[in-house]
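Participant: turn this into a structure:
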Amino acid sequence: MSYKKTNADRIKRIYQLCEDHFGGIVFVGIKFHKKIGWIAKAQFDDGFENLTADGETSVEALRNLKNRVKKIIKRYNAV
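Facilitator: All right, here's what the predicted structure looks like:
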């Protein structure tokens, strides 16, 4: 029996990544916009800029947001 990852699992993973590396996180979620498509957003509580990513599907938007967060973490750790 294989386990199928849900959007809730993806959101929890992004939330955990953000919390571990940036501290206070208020919100990680996804919504549909008529003109753009799916938008994934991470909102921080310390005045840090919100991070967003879009995609044609909800899974793609969440994947793009996770990759963006990982890229920022990698860049931050390289400094």
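
Participant: going forward, measure contacts and count neighbours with C-alpha atoms only.
Facilitator: Noted.

Participant: for the most centrally placed residue in the chain, which non-adjacent residue is spatially closest?
Facilitator: For the chain, the residue nearest the mean C-alpha position is Leu65 (3.9 Å; Cα atoms, centre = their mean). Residue nearest to Leu65 in three dimensions, not counting chain neighbours: Ala53, with 5.0 Å by Cα to Cα, 6 or more residues apart in numbering.

Participant: what's the longest helix seen in the chain packed up against?
Facilitator: Longest helix of the chain, by residue count under DSSP state H: helix 58-78. Counting contacts by 3 or more Cα pairs under 8 Å, 6 or more residues apart in numbering; DSSP states H and E, helix 58-78 packs against helix 7-22, strand 37-44, strand 51-55.

Participant: re the thing from before, just give me the neighbour total for the residue nearest to Leu65.
Facilitator: Residues near Ala53, counting by other Cα atoms under 10 Å, number 19.

Participant: here's the other one to compare against:
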Amino acid sequence: MAEKLDSTRIKEIYKLCKGHFGDVQFVGIKYHNKIGWIAKAQLGDSFENLTADGGTSTEALKKLRNRVKKIIKRYNAV
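Facilitator: Model (predicted):
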């Protein structure tokens, strides 16, 4: 099985957010000198941004995906 690329992870996070929150403006990663890699999902006007950081871009994306899944799980439990 081929290794997942960061672009595949970004698309997966986008689909998760789109399916649950509706309006998604942006999902991506960037490098910050002091923090490291930052993964960010910018949602619509009714929600705030979700971010996660990590030592590598892949780690940051995994943390963001887990955070989104946790929010969806909590929302569905209520």
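
Participant: quick one: TM-score?
Facilitator: TM-score of the superposed chains, computed with TM-score structural alignment, normalised by the length of the second structure, equals 0.97; 78 aligned residues with a Cα RMSD of 0.7 Å.

Participant: dump the helices and strands packed on helix 58-78 of the first structure into TSV; add distance to Val69 of the first structure as well.
Facilitator: Formatted as TSV, those follow (distance: least, Cα to Cα, whole Å):
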stretch	distance to Val69 of the first structure
helix 7-22	7
strand 37-44	9
strand 51-55	8
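
Participant: which one of the ones you listed lies nearest to Lys70 of the first structure?
Facilitator: helix 7-22 (8.0 Å; Cα to Cα).

Participant: what about the helix or strand following the closest one, distance to the chain center?
Facilitator: Next along the chain after helix 7-22 of the first structure, taking DSSP states H and E as the criterion, comes strand 25-33. In terms of Cα atoms, centre = their mean, to the nearest Å, the centre of strand 25-33 of the first structure is set 8 Å apart from its chain centre.

Participant: what range in the second structure does strand 25-33 of the first structure sit on?
Facilitator: Counting by TM-score structural alignment, strand 25-33 of the first structure pairs with residues 24-32 of the second structure.

Participant: list the contacts of that stretch.
Facilitator: 10, 13-14, 17-18, 37-44, 57, 61 (Cα atoms under 8 Å, 6 or more residues apart in numbering).

Participant: circling back to that earlier point, tell me the angle of the longest helix of the first structure relative to helix 7-22?
Facilitator: Interaxial angle, helix 58-78 of the first structure versus helix 7-22 (axes from the mean of the first three to the mean of the last three Cα atoms, to 10 degrees): 10 degrees.

Participant: how close does helix 58-78 of the first structure sit to the second structure?
Facilitator: Superposed on the second structure, helix 58-78 of the first structure shows a mean distance to its aligned partners of 0.2 Å (mean Cα distance after the TM-score superposition for the first structure).

Participant: give the buried residues for that helix.
Facilitator: By neighbour count on 16 or more other Cα atoms under 10 Å, the buried set for helix 58-78 of the first structure is Ser58, Val59, Glu60, Ala61, Leu62, Arg63, Asn64, Leu65, Lys66, Val69, Lys70.
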